[in-house]
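Peer 1: Can you look at this prediction? I've put the sequence above it.
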Amino acid sequence: MQAEIPLFILIFILGAAIGSFLNVVAYRLPKILFDQDYRVISGFLREEAAKSDRFKSGIPILDRILSRQNADQLLTKHDVLPAKGLLYLATPASSCPNCGHKIRAYENIPVLGWLFLRGKCSGCHSRISVQYPLVELLTGLLTVAVVYVTGLDLNGALFVFFMWILMTLSLIDLKFYVLPDQLTLPLMWLGLLSSFFGWIQVDFKEAFLGAIVGYLSLWFINQVARLILRRDGMGNGDFKLLAALGAWLGLGNLFNVILLSSISGAVVGIVVMMISKNRMIPYGPFLALAALLIVLFGIEPHTFFYLAS
């Protein structure tokens, strides 16, 4: 065991560095996707505005809304950044959102950089969220834990990647209340392919049925909620995330995931409602937490189903 300590230290450092990148992805990816959606909408509005200059509907208010001048004013006011200011996952270099100060290499060292700066920007001294070092620390620890449990092989490496994506999805859902298809769907397909080729220790039939039942189970629950509450109980991203979890953990673990996520979500929800009744609580992080608990503690399929029965 002592001989493995240096290896686990290196794994922790790698995990913490990845955690730093996950912070960037969780901040930038939703903005990139919103930007793309807005460009599509703005392009449509400009096309309609150009048409309205040639063809008049005869309805004054509609012609005024679609006029080129009015459309340009709206799009100038709300338009996205010019091409040189576009965000990508890797570029531009990280900077302070308050003053634009470029973060130096030593300031970007996971956990230690935030401690060195005492949680403040070296340019404008505005506070840096404690989320950044916490995510780096947690990702490092979870990377070590997953490798320790699953092993230092292909199966272990894939489940480490699985954990990293769940961390990213949780951060995005907590801040933006969205689970991007750009992460959930590739995660599902990777789980299915990994089980099909035997890269992970999950039978392909279990993975395939887990993905289908995972999606349909939450979809059905949401349909019931719509009938009773007259509103959605959860978003489509939750369906796709549970489908991905089913692909990685198998059909037999779906009940475990749903039960663990429901219990943890209910407990946190009650506490949050006591503090702030109007705050939304995303379900994605609780699904991710349930999946990680199953991986880390080796919870067997159908465990909670048998206990409940």
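Peer 2: Nice, thanks for sending it over. Numbering: from 1, shown residues only.

Peer 1: use CA for all of it now, contacts and neighbours both
Peer 2: OK.

Peer 1: how many neighbours does the closest residue in space to residue 126 that isn't next to it in sequence have?
Peer 2: Computed as C-alpha to C-alpha, 6 or more residues apart in numbering, the closest residue to residue 126 that is not its neighbour in sequence is residue 120, at 5.4 Å. Here the number of neighbours of residue 120 (other C-alpha atoms under 10 Å) works out to 16.

Peer 1: Against that first model, consider the following:
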Amino acid sequence: MLMSPSIDAALAGLIGLLIGSFLNVVVHRLPKMLEHQWAADTAAGDAPALPSYNLMTPPSHCAACGHAIRWYENLPVLSYVALRGRCAACRAPIGVRHPLVELTTAALFAWCVWRMPGQWAALAWCGFAAVLLVLALIDWDTTLLPDDLTLPLLWAGLLCALAGFTGVDIAQAVLGAAAGYLSLWSVYWLFKLVTGKEGMGYGDFKLFAALGAWFGWQALIPMVLMASVIGVVVGLGMKAVGGLREGGYIPFGPFLAGAGFAAMLFGPHAILRVAGL
């Protein structure tokens, strides 16, 4: 660490606020970027080129009135409070999720720097937390788990295990990645053969493989147990209040991500202890 642990954690929290603001952009724009790319790939050869759309273009603006967001209206948390959660131009409401993502990212970064041994290990786990948070939110919004995020997370887990940043032996990480993918892949096909329906998407396999790479194969059962139980509880609760989306399903990725965060914060075996196993 550069200074005292508390100062390092506070600085990491400030950086996390800034990164969290960027994560909001990624959550909103990455699915649209994929749709944009799919449309471009399937367009006829003589079709007009689609306008550029990426994480930087077009500049941030209000979805309601098109007002260009100025830099001082985009300060993490502070701008939301100063504007009282509304657009500076048309006063349309701004979702409270924006500052919550910023604060959550700040807390996760501060925790990683506080608890993880060494600067590189802390940096690796900050990256893990940021990507996992984005995946959970994108999947909740769109039921997509983009390969652009799941596959780098998987490879990063293997490389960090090789470098000794995760405390997981590289052999355990490789077995975790393979077992994570194959376990949900097997459940998917068994469910489809029995019911004729698809119970989850391929993105879930890749996300679980990534978690196996970061935590090792021994962590897979505690994490999938936690994700499944919480998913069922949330699903039943949403069904009771009529909150299920069309088709009567909820994505599994956010609950896998939640289990990943629990494993990072408390250790995977703490999940089994809480369950009394």
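Peer 2: Nice, thanks for sending it over. Just so we're clear, the structure is a prediction, and the values are computed from it rather than from any experiment.

Peer 1: related to what we said a few turns ago, which residue in structure 2 aligns with the residue nearest to residue 126 of structure 1?
Peer 2: Structural correspondence for residue 120 of structure 1 with respect to structure 2 (TM-score structural alignment): residue 86.

Peer 1: And residue 132 of structure 2, how far from residue 106 of structure 2?
Peer 2: 14 Å (C-alpha to C-alpha, to the nearest Å).

Peer 1: what does residue 256 of structure 2 give?
Peer 2: 21 Å.

Peer 1: Can you list the buried residues in the helix or strand where residue 193 of structure 2 lies?
Peer 2: Assigned by DSSP states H and E, residue 193 of structure 2 belongs to helix 170-195. Buried residues in helix 170-195 of structure 2, counted by 16 or more other C-alpha atoms under 10 Å: 170, 172-182, 184-185, 188-189.

Peer 1: That one corresponds to what range in structure 1?
Peer 2: Residue span in structure 1 matched to helix 170-195 of structure 2, by TM-score structural alignment: 204-229.

Peer 1: how big is the offset of that stretch relative to structure 2?
Peer 2: Comparison of stretch 204-229 of structure 1 with structure 2 after fitting gives an average deviation of 0.9 Å (mean C-alpha distance after the TM-score superposition for structure 1).

Peer 1: sorry, back to before: quick one: list the elements packing against the helix holding residue 193 of structure 2.
Peer 2: Helix 170-195 of structure 2 sits against helix 147-163, helix 202-215, with contacts defined as 3 or more C-alpha pairs under 8 Å, 6 or more residues apart in numbering; DSSP states H and E.

Peer 1: hmm, try it at 6 Å
Peer 2: Under the contact criterion of 3 or more C-alpha pairs under 6 Å, 6 or more residues apart in numbering; DSSP states H and E, helix 170-195 of structure 2 touches helix 202-215.

Peer 1: what range in structure 1 does the helix or strand that the helix it packs on is followed by sit on?
Peer 2: Remark: after helix 202-215 of structure 2, the chain's next helix or strand is helix 220-240, criterion DSSP H and E. Aligned by TM-score structural alignment, helix 220-240 of structure 2 falls on residues 254-274 of structure 1.

Peer 1: How about residues contacting that stretch?
Peer 2: 286-287, 290, 304 (C-alpha atoms under 6 Å, 6 or more residues apart in numbering).

Peer 1: Reformat the residues you listed as CSV; add distance to residue 269 of structure 1.
Peer 2: As requested, these are arranged in CSV below (distance: C-alpha to C-alpha, whole Å):
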residue, distance to residue 269 of structure 1
286, 11
287, 14
290, 16
304, 22
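
Peer 1: who wins for neighbours among the residues you listed?
Peer 2: residue 287 (24 neighbours).

Peer 1: Quick one: map that residue onto structure 2.
Peer 2: That one, residue 287 of structure 1, aligns with residue 256 by TM-score structural alignment.

Peer 1: and the helix or strand containing that match, which residues are buried?
Peer 2: If you go by DSSP H and E, residue 256 of structure 2 is part of helix 253-266. Residues of helix 253-266 of structure 2 classed as buried by neighbour count (16+ other C-alpha under 10 Å): 253-264.

Peer 1: Could you do stretch 267-277 of structure 2 as well?
Peer 2: Neighbour-count burial for stretch 267-277 of structure 2 [16+ other C-alpha under 10 Å]: 268-269, 271-272.

Peer 1: And stretch 176-188 of structure 1, by the same measure?
Peer 2: Those would be 177-180, 183-185, 187-188, for stretch 176-188 of structure 1 by 16+ other C-alpha under 10 Å.

Peer 1: circling back to that earlier point, max pairwise distance over the buried residues of helix 253-266 of structure 2: which two?
Peer 2: The most widely separated members of those, counting by C-alpha to C-alpha, are 253 and 264 (16.4 Å).

Peer 1: before we move on, back to that, ok, average deviation of the match of helix 220-240 of structure 2 from structure 2?
Peer 2: Per aligned residue, stretch 254-274 of structure 1 averages 0.9 Å (mean C-alpha distance after the TM-score superposition for structure 1).
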